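*Asks:* prediction below, plus the sequence it came from.
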Amino acid sequence: MADLFDALDDGMAGQADAPAKNAPLADRLRPRHFADVIGQQHLLGEDGALRVMLESGRLSSIIFWGPPGVGKTTLAKLLADETEMEFVQISAIFSGVADLKKVFEAAKLRRQTGRGTVLFVDEIHRFNKAQQDGFLPHMEDGTIVLVGATTENPSFELNAAVMSRSQVMVLERLTLADLELMAQRAEQLVQRALPLTADAREAVLEMADGDGRALINILEQCFAWDAKEKVGRDGLSKRLSRRAPKYDKSGEEHYNLISALHKSVRGSDPDAAVYWLCRMLDGGEDPRFLARRITRMAVEDIGLADPQAQAVCLQSWQTYERLGSPEGELALAQAVIYLALAPKSNGAYKAYKEARRAAQKTGSEPPPKHIRNAPTKLMKDEGYGVGYAYDHDAEDGFSGQNYFPDGMKHGVYYVPVDRGFERELKKRTEYFAKLRTSRNRDG
């Protein structure tokens, strides 16, 4: 039994002695108490969910959801220390069913001795449904307290059963103030100021992009420089390569950013719209996907208030196809700016949806006979085309006949807004509505 515990817990134990001076900076800076944690005060501050849970004396299973480098592993370790439970860490990337069975068996044996287990599962969303189901009985009987960590939206990636037995806690990316505090702690620990000018120091914090782990790695490089003078922003760019922005083209961040772009256009903010466009391009998004989505914005949110908008989008798409990146991306930016400043209308979009619903509801109703073609004698004998009024021969070029199925009320689906070109279309619809009423009354 002792051998089993030793094999499983090697390198996985909870709070250890302070790391040696030659240990990586990340280990030396890792908080030893909750009071040392930087950021996440919405969880750890007064009335914070994690603080309330600890003060209640009962630790339940948790899913930590947040971007990389914001303290998910650290919080899990501190939870185990605070509750005097064994801390066991596995990664869903490298662990399989056999590994889980060993962990659960060790936790059962440990429980018999009166010691609980905090099982920290990094990247828990990587486990498939069957593997996630394997946690349930051990969570329910108290063998383990599951603390999962994920960068993906758990409502999409985790089983409903696991979610229902856990409390989801959202961790936020670290602010520049948080990162500055982390840099100051590193300087105190190393007993040396960073060899950076104020401008370069700010650039380093921005380069970390809310990721504490990334910042520590950058700081460790900076401390290793043998610089006689402080390094400025230009020198920094030569010594350090800028991190690629965190962006998953198939994950939630993809949908978050395209939503931000679309809503910025709809909200007539060209500056925000171009910003989100550049965020997606810098993240490696396919410009063709963006061209398609930008065209959709023209159809959905500008519509007939500016019929030219669709043409601008299609031309920008075509221009990108001819020029490629990066020159062609400017055409997409121009289209985004045009759409943001264009008059907005979803009148045609709403008309389409309303008409679609009506068509699905009355899908078997035939057209009235007077507007049916009559290419055969039988059709003519059945009255097809009889009574059709040729609109060009009518007064004002408008007959006012009914074109809906017999017995179906004339629908009103398209309601133009009083903006842009639709002002003119509104006048036309009102004009034809009055004529239709007049002709039908006179008829």
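*Replies:* Structure received.
*Asks:* C-alpha from now on. contacts and neighbour counts both.
*Replies:* Will do.
*Asks:* which residue sits closest to Gly420 in space, ignoring its chain neighbours?
*Replies:* Ala305 (4.7 Å; CA to CA, 6 or more residues apart in numbering).
*Asks:* one more to weigh against that first structure:
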Amino acid sequence: MSDLFASPQDESDYEDGGSRPLADQLRPRSLDEVIGQAHLLGPDGSLSRMLASGRLGSLILWGPPGTGKTTVARLLADRIDYRFEQISAVFSGVADLKKAFERARFERRSGRSTLLFVDEIHRFNRAQQDGFLPVMEDGTVVLVGATTENPSFELNAALMSRSQVLRFQSLAIEDLDQLARRAEELTGAQLPLELEARQTLLTLADGDGRALLGLVEEVLASVREGEVLDAPGLLSVVQRRAPIYDKAQDGHYNLISALHKTVRGSDPDAALYYFARMLDAGEDPLFIARRLIRMAVEDIGLADPQALPQAVAARDAYQMLGSPEGELALAQAVVYLASAPKSNAVYTAFKGAMSVAKSSGSPTPPFVILNAPTKLMKSEGYGEGYIYDHDTPEGFSGQEYFPEAIGRQDFYKPVERGFERELRKRLDYFDRLRASKREGTED
């Protein structure tokens, strides 16, 4: 496996550049030294194929922080001998873009192409994003944008259609370990960590190479001579990196989707894991509570009629107790819902009924079930022939209640799981009674 950052020449590199962050000193010097993105830069990777063809189109590099997006953009320009220009959407406006485009046009007249790297490109508004289109189309620049946000949500369709999206992945533990060894080689110092503590350090980086090197620097600067830290000792020295989670963006939606699907998939252990991930990242527990209530009615329904009361009670318990005590009530609801028998029969029936209601107009219900509070309505036949169900031996009249214009519908189909198995028997019984009463009436 190749290296994420450059191999140090010797320890003097570190001594001479001691004021420079490790991430800067270990920056890769060629694409061959980049680690962790083999699906892009390996022999069969997308970028490797693109470079082999001799053609580089505009790109959107999408992925978490510290995975090499900026470095790869710079090295791409070096590989194809393009002038590299970098701007940040956080600090740049329309005037800065115009100046960058003018410089690119000037260089193009001199025979040199420009790779324009735009960091945090999703921060530009729609109109600013449209400003890239003419210079992309006429070849003034090859645009390479970097974003941590899902480009399908954040970038114009026109910009997306002119670019290829490349997904950068978080660095694996083995990649981070190799990076830590490169840092040790450069500094000439072994990390004073027990094996478990070293694994904890790698985990704390959360797939971010730049964050790992910051943690390495923190450890080397903080530990006394001769001291070797265990895992708890490490956590007392370094600042824990916050999990990647933006409550308005991908992290939020990815984890709530994972929680919902693991509950639906009857895996309480996985559901608890994603529930804990969301709490750890700072998600509002009441948002989770609302989603649990939704899961109870969408995915469990009447297969377990206690699922909804459990979810509602967990929300109420959290509101009463607050955090962290109330979180246990939510955890109990997560386990209960994941363990419950599943049915979406009510959910499906409701969607079917809504579809018919929207498409069938406003047919009048059968007169037999309409009240007749006035003489005129009674003379028109309102309520005539209605059978009071409690007056029948079975407590069931079997009368037809759907409007004649649409006829009888069959929306609710209980599954053979949990309590709905009993409901299926009950509804089958009513169907048989309805049929026999209809036959008796016809006779």
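*Replies:* Received it, and whenever you're ready, just let me know what you need. Just so we're clear, the structure is a prediction, and the values are computed from it rather than from any experiment.
*Asks:* measure the residue nearest to Gly420 of the first structure to Leu314 of the first structure for me?
*Replies:* 17 Å (CA to CA, to the nearest Å).
*Asks:* what about these two, which has more around it?
*Replies:* Neighbours of Ala305 of the first structure and Leu314, each counted by other CA atoms under 10 Å, are more numerous for Ala305; the result is 26 against 18.
*Asks:* quick one: map that one onto the second structure.
*Replies:* In the second structure, Ala305 of the first structure lines up with Ala303, judged by TM-score structural alignment.
*Asks:* ok, now Asp209 of the first structure?
*Replies:* By TM-score structural alignment, Asp209 of the first structure lines up with Asp206.
*Asks:* neighbours of its match, just the number please.
*Replies:* Asp206 of the second structure: 22 neighbours (other CA under 10 Å).
*Asks:* contacts only, for the residue nearest to it when sequence neighbours are not counted.
*Replies:* Spatial nearest neighbour of Asp206 of the second structure, chain neighbours left out: Pro243 (7.2 Å); criterion: CA to CA, 6+ apart. Contact analysis of Pro243 of the second structure by CA atoms under 8 Å, 6 or more residues apart in numbering lists 206, 280-281.
*Asks:* and which of those residues is nearest to Asp24 of the second structure?
*Replies:* Using CA to CA, Asp206 is the member of those that lies nearest Asp24 of the second structure, at 19.4 Å.
*Asks:* before we move on, the earlier item: in contact with the match of Ala305 of the first structure, which residues?
*Replies:* Ala303 of the second structure neighbours (CA under 8 Å, 6+ apart): 340-343, 415, 417-421.
*Asks:* one more pass at 7 Å, please.
*Replies:* With contacts defined as CA atoms under 7 Å, 6 or more residues apart in numbering, Ala303 of the second structure is in contact with 341-343, 417-420.
*Asks:* measure it to Arg290 of the second structure for me?
*Replies:* Ala303 of the second structure is 20 Å from Arg290 of the second structure, by CA to CA.
*Asks:* could you do Leu220 of the second structure as well?
*Replies:* 45 Å.
*Asks:* which one of the two is surrounded by more residues?
*Replies:* Leu220 (16 against 13).
*Asks:* and the more buried one, what pairs with it in the first structure?
*Replies:* Aligned partner of Leu220 of the second structure by TM-score structural alignment: Phe223.
*Asks:* that match touches Leu194, doesn't it?
*Replies:* Yes: using CA atoms under 7 Å, Phe223 of the first structure makes contact with Leu194 at a distance of 6.3 Å.
*Asks:* who touches the closest residue to Gly63 of the second structure other than its chain neighbours in this structure?
*Replies:* Excluding the flanking residues, the one nearest Gly63 of the second structure by CA to CA, 6+ apart is Phe168, at 4.5 Å. Counting by CA under 7 Å, 6+ apart, Phe168 of the second structure makes contact with 37, 61-63, 67.
*Asks:* could I get these as a markdown table with neighbour count?
*Replies:* Converted to a markdown table, the contacts of Phe168 of the second structure look like this (neighbours: other CA atoms under 10 Å):
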| residue | neighbour count |
| --- | --- |
| Gln37 | 19 |
| Leu61 | 26 |
| Trp62 | 21 |
| Gly63 | 20 |
| Thr67 | 23 |
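*Asks:* tell me which of those residues is nearest to Val94 of the second structure?
*Replies:* Proximity of those to Val94 of the second structure (CA to CA) peaks at Leu61, which lies at 21.9 Å.
*Asks:* which residue in the first structure aligns with the closest one?
*Replies:* Alignment note (TM-score structural alignment): Leu61 of the second structure maps to Phe64 of the first structure.
*Asks:* its match in helix, strand or coil?
*Replies:* Using DSSP: H, G, I helix; E, B strand; the rest coil, the structure places Phe64 of the first structure in strand.
*Asks:* I'd guessed it sits against Ala149; true?
*Replies:* Yes: the pair Phe64 of the first structure / Ala149 is scored as a contact, 4.7 Å apart, by CA under 7 Å.
*Asks:* overlap in contacts, those two.
*Replies:* Lys72.
*Asks:* any figure for the gap between the alignment partner in the first structure of Val142 of the second structure and Tyr388 of the first structure?
*Replies:* The alignment partner of Val142 of the second structure in the first structure, by TM-score structural alignment, is Val145. Between Val145 of the first structure and Tyr388 of the first structure the distance is 76 Å, computed by CA to CA.
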